[in-house]
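Trainee: prediction below, plus the sequence it came from.
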Amino acid sequence: MDRAELYAVLDRYLAALQDRAPQRLRWAEGAKTSENNVMLEIGDGLWGTIDRLGDYDLRFADTRTGQVGFFGVTHEHAEESGFALRLKVAADGAIEEAESIVVRQSDSGIKFLNPRFWDKAVMNSPAEVPTPRAEMIALADGYFSTLQQNDGTIRTKFHPECDRVENGVQTTRNPEFAYVVPVAALGCEEQFRMGNYRYDDRLRGRRFPLVDEERGIVMAFGFIDHCGRIKEYQLTDGRTVQSPIRYPHSFYLAELFRIDAGMIRQIEANFITVPYHMKSPWDGQ
């Protein structure tokens, strides 16, 4: 399927979701759906509680694998939540897989205050200098390897202006986020060179199911495990800081990497707390 056809399937899915009408869609035989890392029956979960979608609409497609992705916002009662969605579509337009994350702050063990969801020009334009598919995946995987037990070593390539947005909050070049990240005023690479994320013990179950080669976007899924044993640690500039997570804990994440000219230009992630070391229903890792 081409991009327009995949976007048409996405539009039908979102319209049906907003109307709580999964029966309007064409589902492949044996179709699988998950919400927040749990397999559900078609029509369960958000399908029964959504009031409306928000205005934020970031979409991307992998025409080689027949997959389409979406980052947006859902509203349920008084709850505004970041929303990530991946659909795998058969050649005849039937939906084979639907994987979603709904970042409900009321359920969150670690809250990101004052989230907002806004269009970013860099995420909505074609790559100026396209990067080969395998290299795009390697750069995204290298980001996770840089984050895992972060000691200041860089295992990917960052654009000098790379920024990151997580659960609707910019977590780079944002001094207001220092209540969670002491080096929040720095850019992506500078934060990692400081070794700030030492407490991220494992980046596990990494999957890269969707690669939009034209737009330069990789959609990745995985888990961040925190053993919770680190109380304090030293940054590479000599400062001693406290770990924000002091108990066994895991995040399940959907993360976008915008890549141009062989460098990560922008990152956007939605993630939730799940039981420690929870496995993926998609690959069991």
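Mentor: Arrived safely, thanks for sending.
Trainee: when you work out contacts or count neighbours from here on, use the C-alpha atoms and nothing else.
Mentor: Will do.
Trainee: now the helices: where do they sit in the stretch 1-150 of the chain?
Mentor: For the stretch 1-150 of the chain, applying DSSP state H, counting those that start in this stretch gives helices covering 3-18, 133-147.
Trainee: nearest to K279, out of the ones you listed?
Mentor: Closest to K279 of those is helix 133-147 (C-alpha to C-alpha; 17.5 Å).
Trainee: re earlier: deepest in the core, which of the helices of the stretch 1-150 of the chain is it.
Mentor: helix 133-147 (a mean of 20; mean count of other C-alpha atoms under 10 Å).
Trainee: any idea how far that helix is from the chain center?
Mentor: How far helix 133-147 lies from its chain's middle: 14 Å, per C-alpha atoms, centre = their mean, to the nearest Å.
Trainee: okay, one more to line up with it:
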Amino acid sequence: MITARGGGLEELLGEYYAALAAGDPGRLPLAADVTLTENGQRIAIGTGLWATAAGVAGSRVVTVSEEAYGPGGTAGSVAGWGMITEGGADGANALLGVRLKTTGKAISEIETLVVRRAPFGRTTFPERLLEPSAAMAQILKLADRGTREDLIQAANGYLDGVSRDDADLIPAADDCVRIENGLQTVLNPDAEGFPETFVSSGGLGGLGLGVRAQIRTLAFRYIEDIRDRRFVAADTERGLVLVCCFFDHPGKVRDAGFDSPIAAPNSMLIWELFKVAGGLIRRIEAIGAAFPYGMRAGW
């Protein structure tokens, strides 16, 4: 039986990564009808990344779990991400997000997001992705905690504000930090971690600005919609809520009235983890990769 967090949900995530590196799904308590998706595609256990993974980092960058109770015992969901290698001894690094849903006795759902390209034109992934995020793991004071519904409302406010170019919808603290695929994309005036070619080309506008200030520059008009939002795990003790969703980018549309930094249409599958304390978003950590325009997640 899969036990509760502190006895097992978060440990189960580590067991998944270890089994993946060994290429041995038989190590895991899998339901007979378990569903696996890799980058939005339903595939068979043992195929895809299961056949190419060669090693995993010793710890995850972030982990969020949410318990539920049912006739099978303690059930729930756990998700997180960390670095892996694939393709043999000389293989490349990749960033892997994993979401597991359990019935209490077995894993019934496995969703994975594999980011194989280093962010923003880099040739390597940032070293930050090899270390756990201490800020996300911190337990909140009772007075700063909200309900699951409060966490979802704050996250939706952010996503609505970004997609509608309306900073007033975003309940973010002025010092809120956002990390995307390991790089800090707000409050980073020196563009630390970004290659010079990306910065000189215009890249992501306003790296030195805060979350809401960036939106006020209309730098994200190229985002057409943020859709198919799934709030897959929430931890009120730590103020965490994870949303899996798509950012739609129509590309350089004729007569759009602005120049999109994304030339061709795509949809980015994004896993975005929010830390909310005192009703405000204090930190955002996200991973994502680009896929064909209009893609669905397979769930």
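Mentor: It's in. No experiment lies behind these values; they were computed from the predicted model shown.
Trainee: please state their TM-score.
Mentor: Scored against TM-score structural alignment, normalised by the length of structure 1, the superposed chains reach a TM-score of 0.88; 272 aligned residues with a C-alpha RMSD of 2.2 Å.
Trainee: in a markdown table, list the helices of the stretch 1-150 of structure 1 along with distance to L40 of structure 1.
Mentor: Shown next, in a markdown table, are the helices of the stretch 1-150 of structure 1 (distance: least, C-alpha to C-alpha, whole Å):
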| stretch | distance to L40 of structure 1 |
| --- | --- |
| helix 3-18 | 15 |
| helix 133-147 | 28 |
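Trainee: looking at those, spot the one closest to G45 of structure 1.
Mentor: helix 3-18 (10.7 Å).
Trainee: so what touches that closest one?
Mentor: 22, 24-25, 47, 50-53, 59, 61-63, 66-69, 87, 89, 93 (C-alpha atoms under 8 Å, 6 or more residues apart in numbering).
Trainee: one more: stretch 78-93 of structure 1?
Mentor: Here stretch 78-93 of structure 1 makes contact (C-alpha under 8 Å, 6+ apart) with 1, 6, 9-10, 26, 28, 65-75, 95-106, 117, 167-168, 254, 270.
Trainee: ok, 7 Å please
Mentor: 1, 66-75, 95-105, 167-168, 254, 270 (C-alpha atoms under 7 Å, 6 or more residues apart in numbering).
Trainee: could you tell me which of those residues belong to strands?
Mentor: When DSSP state E defines the strands, the subset of these inside them is 67-75, 95-103, 254, 270.
Trainee: how about stretch 19-26 of structure 2, aligned to which bit of structure 1?
Mentor: The aligned range for stretch 19-26 of structure 2 in structure 1 is 16-23, by TM-score structural alignment.
Trainee: quick one, strands of the stretch 151-299 of structure 2?
Mentor: 172-180, 183-184, 225-235, 240-249, 266-277, 280-291 (DSSP state E, counting those that start in this stretch).
Trainee: nearest to V211 of structure 2, out of these?
Mentor: Closest of these to V211 of structure 2 is strand 172-180, at 6.9 Å (criterion: C-alpha to C-alpha).
Trainee: equivalent range in structure 1 for the closest one?
Mentor: Alignment note (TM-score structural alignment): strand 172-180 of structure 2 is matched to residues 158-166 of structure 1.
Trainee: show me what that stretch is in contact with.
Mentor: With C-alpha under 7 Å, 6+ apart as the test, stretch 158-166 of structure 1 has contacts from 170-172, 187-189, 263-270.
Trainee: cool, stretch 154-162 of structure 2 as well?
Mentor: Under C-alpha under 7 Å, 6+ apart, the answer for stretch 154-162 of structure 2 is 167, 169-171, 215, 220, 226, 274, 281.
Trainee: where does it end up in structure 1?
Mentor: The alignment of stretch 154-162 of structure 2 onto structure 1 (TM-score structural alignment) covers residues 139-147.
Trainee: circling back to that earlier point, redo the contacts of stretch 158-166 of structure 1 as CSV? Include neighbour count and distance to A220 of structure 1.
Mentor: Output for the contacts of stretch 158-166 of structure 1, formatted as CSV (neighbours: other C-alpha atoms under 10 Å; distance: C-alpha to C-alpha, whole Å):
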residue, neighbour count, distance to A220 of structure 1
Q170, 21, 19
T171, 26, 19
T172, 24, 20
G187, 20, 21
C188, 24, 18
E189, 23, 19
M263, 21, 16
I264, 26, 14
R265, 24, 15
Q266, 22, 14
I267, 21, 11
E268, 21, 11
A269, 22, 9
N270, 24, 11
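Trainee: show me which of these is closest to A178 of structure 1.
Mentor: Within these, proximity to A178 of structure 1 (C-alpha to C-alpha) peaks at T171, which comes in at 8.7 Å.
Trainee: pretty sure the closest one contacts V183?
Mentor: No. Taking contacts as C-alpha atoms under 7 Å, T171 of structure 1 lies outside contact range of V183: 9.2 Å.
Trainee: what do those two both touch?
Mentor: Residues touching both T171 of structure 1 and V183 by C-alpha under 7 Å, 6+ apart: none at all.
Trainee: aligned to F247 of structure 2, what sits in structure 1?
Mentor: For F247 of structure 2, the residue aligned by TM-score structural alignment is I224.
Trainee: check contacts around its match.
Mentor: Taking C-alpha under 7 Å, 6+ apart as the contact definition, I224 of structure 1 lies against 200, 202-204, 250-252.
Trainee: try 6 Å this time
Mentor: For I224 of structure 1, the contact set (C-alpha atoms under 6 Å, 6 or more residues apart in numbering) comprises 202-203, 250-251.
Trainee: out of these, which is most surrounded?
Mentor: When neighbours are counted by other C-alpha atoms under 10 Å, S250 leads the contacts of I224 of structure 1 with 24 neighbours.
Trainee: distance of the equivalent of that one over in structure 2 from P250 of structure 2?
Mentor: Under the alignment by TM-score structural alignment, S250 of structure 1 pairs with S267 in structure 2. Going from S267 of structure 2 to P250 of structure 2 by C-alpha to C-alpha, to the nearest Å gives 8 Å.
Trainee: ok, E86 of structure 2 next?
Mentor: Note on E86 of structure 2: its distance to P250 of structure 2, by C-alpha to C-alpha, is 32 Å.
Trainee: again with D33 of structure 2
Mentor: For D33 of structure 2, the distance to P250 of structure 2 (C-alpha to C-alpha) stands at 37 Å.
Trainee: these two: which is more packed in?
Mentor: Just comparing D33 of structure 2 and P250: by other C-alpha under 10 Å the higher neighbour count belongs to P250, 19 against 9.
Trainee: for that one, which non-adjacent residue is spatially closest?
Mentor: Leaving out its chain neighbours, the residue that sits closest to P250 of structure 2 by C-alpha to C-alpha, 6 or more residues apart in numbering is P265, at 4.4 Å.
Trainee: burial check on the one you found, number of neighbours?
Mentor: P265 of structure 2 has 16 nearby residues by other C-alpha under 10 Å.
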